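1. sequence and predicted model, in that order:
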Amino acid sequence: MANSPQAKKRARQNENRFAVNKARRSRIRTFLRKVEEAIASGDKDAAVAALRAAQPELMRGVTKGVFHKNTASRKISRLASRVKSLG
């Protein structure tokens, strides 16, 4: 348990950051799920639109420190190739 005032403040800050990051991760996963569902339904137009919406969300997660840059790039690349193969 945190004893010093600095450690107590750090614990509070960690809780707040955890909540914010959790919300960001959840939001990004929702965008990714929409792309997955569009791919599964075979609707290329919807999949392209969903991918266009998901890309900036993923990269925003990178700038906010939720995901690593290569992780986001890999996810985008794999989704884009799956959307392209729908054609």
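-> Right, received. Where do you want to start?
2. CA only for contacts and neighbour counts going forward, please
-> Noted.
3. which other residues reach stretch 45-53?
-> By C-alpha atoms under 8 Å, 6 or more residues apart in numbering, the list of residues contacting stretch 45-53 from outside reads 31-32, 34-36, 38-39, 76, 79-80, 83.
4. for the chain, which segments are assigned as helices?
-> 5-41, 44-63, 69-84 (DSSP state H).
5. tell me which of those helices sits most buried.
-> Stretch with highest mean neighbour count among the helices of the chain: helix 44-63 (a mean of 18; mean count of other C-alpha atoms under 10 Å).
6. so how far is that helix from its chain's centroid?
-> 9 Å (C-alpha atoms, centre = their mean, to the nearest Å).
7. ok, structure two:
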Amino acid sequence: MANTAQAKKRARQTVARRERNFSLRSRLRTAIKSVRKAIESGDKTQAQAVYRKSTSILDSIADKGIIHKNKAARHKSRLASSIKAMA
């Protein structure tokens, strides 16, 4: 248990940061799933449109430091190659 003013404040900040990070990480996962779902549907134009929206979400979350920029790049690369492989 925090017993100094500084420790209590840090505990409050940690809780707020955790909630914010949790919601951002959830947004990230949803964006990735939506692209995968569009790829599975077989509509290449729709998949490309969803991919364009998702890349901005991935980049913004990487800029905030929630995930590493290389992880964001890896996700974008794999999704792009999946879209490119569509017939």
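-> Done, it's in. All of these numbers come straight from a predicted model, not from anything done at the bench.
8. just to revisit the earlier point, which of the contacts of stretch 45-53 of the first structure lies closest to A19 of the first structure?
-> A19 of the first structure has its nearest neighbour among the contacts of stretch 45-53 of the first structure in F31, at 18.8 Å by C-alpha to C-alpha.
9. how about the closest one: what's its closest non-neighbour residue?
-> Closest residue in space to F31 of the first structure, ignoring its immediate chain neighbours: A54 at 5.2 Å, by C-alpha to C-alpha, 6 or more residues apart in numbering.
10. list the contacts for the most centrally placed residue in the first structure?
-> Centroid-nearest residue in the first structure: I28, 3.1 Å away (criterion: C-alpha atoms, centre = their mean). With contacts defined as C-alpha under 8 Å, 6+ apart, the neighbours of I28 of the first structure are 54, 57-58, 61.
11. nearest to S4 of the first structure, out of the residues you listed: which one, please.
-> Closest to S4 of the first structure, out of all of those and judged by C-alpha to C-alpha, is G61, at 32.4 Å.
12. what sits against the closest one?
-> Counting by C-alpha under 8 Å, 6+ apart, G61 of the first structure has contacts 24-25, 28, 67.
13. how close does it get to K34 of the first structure?
-> Counting by C-alpha to C-alpha, to the nearest Å, the gap from G61 of the first structure to K34 of the first structure is 17 Å.
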